[in-house]
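**Student:** based on what follows, work out the 3D shape:
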Amino acid sequence: MNHGDMPMPSPPDSMYNNSTKMSEMVMQMSFFWGKNVVVLFKGWPDHSLGMYILALILVFFLGFGVEVLSATPSMLKRGTNPVASSLSHAGIYAIRMALVYLIMLSVMSFNLGIFIVAVAGHAVGYFVANFLKLANTTRIDETTSNSDPKV
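**Tutor:** Model prediction:
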């Protein structure tokens, strides 16, 4: 008997609640515009413009947070205790990865607005993190160069 001859088994009824039909389970597979999207949780933003805007703001700040957290380990003081330092770096990394996965899942909604604010959040966060790093480096260089050598 060939696999092509075998009928496909139907999924168990426990997989779907009574109100869900197969036609409602189609996932969007190309980019689209509009507020009618599901972001991270079923029923959110629920076709509401206000909630869609809130979802955009959330995704923006997720991207922003990822980039700020990526610069944080270099800003942390290297302590004398390597275990505490490694734990703090690992904790920041874990939070950063959780945020990255949330952004990835949000972008998988294929909504162009969500995609644009995710990229914008990363870009603005990268700018702010590098600006703070450069400002801190410049401030340290100025304080060391302003000290006159004692003769």
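**Student:** CA only for contacts and neighbour counts going forward, please
**Tutor:** OK.
**Student:** does the nearest residue to Gly79 once chain neighbours are set aside belong to a helix, a strand or coil?
**Tutor:** Using CA to CA, 6 or more residues apart in numbering and skipping the chain neighbours, the partner closest in space to Gly79 is Ser85 (6.1 Å). Taking DSSP: H, G, I helix; E, B strand; the rest coil as the rule, one finds Ser85 in the helix state.
**Student:** and Ser85, how far from Tyr101?
**Tutor:** From Ser85 across to Tyr101, the span is 24 Å (CA to CA, to the nearest Å).
**Student:** looking at those two, which is more packed in?
**Tutor:** Ser85 (16 against 12; other CA atoms under 10 Å).
**Student:** that one reaches Ser74, doesn't it?
**Tutor:** No - using CA atoms under 8 Å, Ser85 makes no contact with Ser74, being 11.5 Å away.
**Student:** ok so, going back, return the distance of the residue nearest to Gly79 relative to Val26.
**Tutor:** Taken as CA to CA, the span from Ser85 to Val26 is 47 Å.
**Student:** and for comparison, fold this next one:
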Amino acid sequence: MPETMPAPPPHYGFHRNCTCMHPRKRMGMMMHMTFFWGHNAEVLFDRWPGTDLKMYAVSLAVVFAMAALVELLSACKLIGRAGSNRNFAAGILRTVLFTVRCGLSYLVMLAVMSFNGGVFLAAVGGHALGFLAFGSRVSKKSDAPGSAKEQTDLPPSGC
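**Tutor:** This next block holds a predicted model:
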């Protein structure tokens, strides 16, 4: 009788569970690795918004609002400039604002990584409208060419 060779052990290397090489299936739903259009998506949370068109619209509104809020926090001037640079409370407030802005920026980035075209457009639209409302010269009342620009509380975000 010929001997049968045992099966090789499973490969436990880098690509074992890598979703970038092999799209995973979970309850019949495939994770997209390219942009797609449609309301059957997962944005930020497992099974949210799901297949409901109304919840998809809510998720787009949430992504839009988060992107606009990032722009608001980037342009806010809540802390007075007179002597507040040495104030400990002002430093703590700037740190909190910076942390919230970074967290929201990462959430918007993760939402865009759902590869849904509508989510991408909502994020870009939120950033655009937020910049128009809070960061552009259109929204500033006294930004004459010769006047000194007022600094924001936070450094500019690097996007």
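**Student:** quick revisit: what about the residue nearest to Gly79 of structure 1, distance to Asp46 of structure 1?
**Tutor:** 43 Å.
**Student:** same deal with Arg96 of structure 1?
**Tutor:** From Arg96 of structure 1 to Asp46 of structure 1 the distance is 27 Å (CA to CA).
**Student:** tell me which of the two has more neighbours.
**Tutor:** Comparing Arg96 of structure 1 with Asp46 by other CA under 10 Å, the one with more neighbours is Arg96, at 20 against 16.
**Student:** the more buried one maps to what in structure 2?
**Tutor:** Correspondence of Arg96 of structure 1 to structure 2, assessed by TM-score structural alignment: Arg101.
**Student:** check which helix or strand covers that match.
**Tutor:** Assigned by DSSP states H and E, Arg101 of structure 2 belongs to helix 88-112.
**Student:** what lies in contact with the next helix-or-strand element following that helix?
**Tutor:** For helix 88-112 of structure 2, the following helix or strand on the C-terminal side (DSSP H and E) is helix 117-130. With CA atoms under 8 Å, 6 or more residues apart in numbering as the test, helix 117-130 of structure 2 has contacts from 35-38, 59-61, 63-72, 108, 111-112.
**Student:** let's see 7 Å
**Tutor:** The list of residues contacting helix 117-130 of structure 2 from outside it, by CA atoms under 7 Å, 6 or more residues apart in numbering, reads 35-37, 60, 63-65, 67-69, 71-72, 108, 111-112.
**Student:** now stretch 86-93 of structure 2
**Tutor:** Ile79, Ser84.
**Student:** stretch 70-81 of structure 1 now?
**Tutor:** Contacts for stretch 70-81 of structure 1 (CA under 7 Å, 6+ apart): Ser85, His89, Ala129.
**Student:** the second one: neighbour count?
**Tutor:** Think His89 of structure 1. 15.
**Student:** Leu104 of structure 2 contacts Ala68, correct?
**Tutor:** No - in terms of CA atoms under 7 Å, Leu104 of structure 2 does not count as a neighbour of Ala68; the distance is 9.9 Å.
**Student:** the two - which one has more neighbours?
**Tutor:** Neighbours per residue (other CA under 10 Å) separate Leu104 of structure 2 from Ala68, with Ala68 holding more: 26 against 19.
**Student:** now do the same contact list for the more buried one.
**Tutor:** Contacts of Ala68 of structure 2 by CA under 7 Å, 6+ apart are Gly126, His127, Leu129, Gly130.
**Student:** pull up the aligned stretch in structure 1 for stretch 112-131 of structure 2.
**Tutor:** Counting by TM-score structural alignment, stretch 112-131 of structure 2 corresponds to residues 107-126.
**Student:** roughly how far out does the matching stretch sit from the chain middle?
**Tutor:** Mean-position distance between stretch 107-126 of structure 1 and its chain equals 9 Å (CA atoms, centre = their mean, to the nearest Å).
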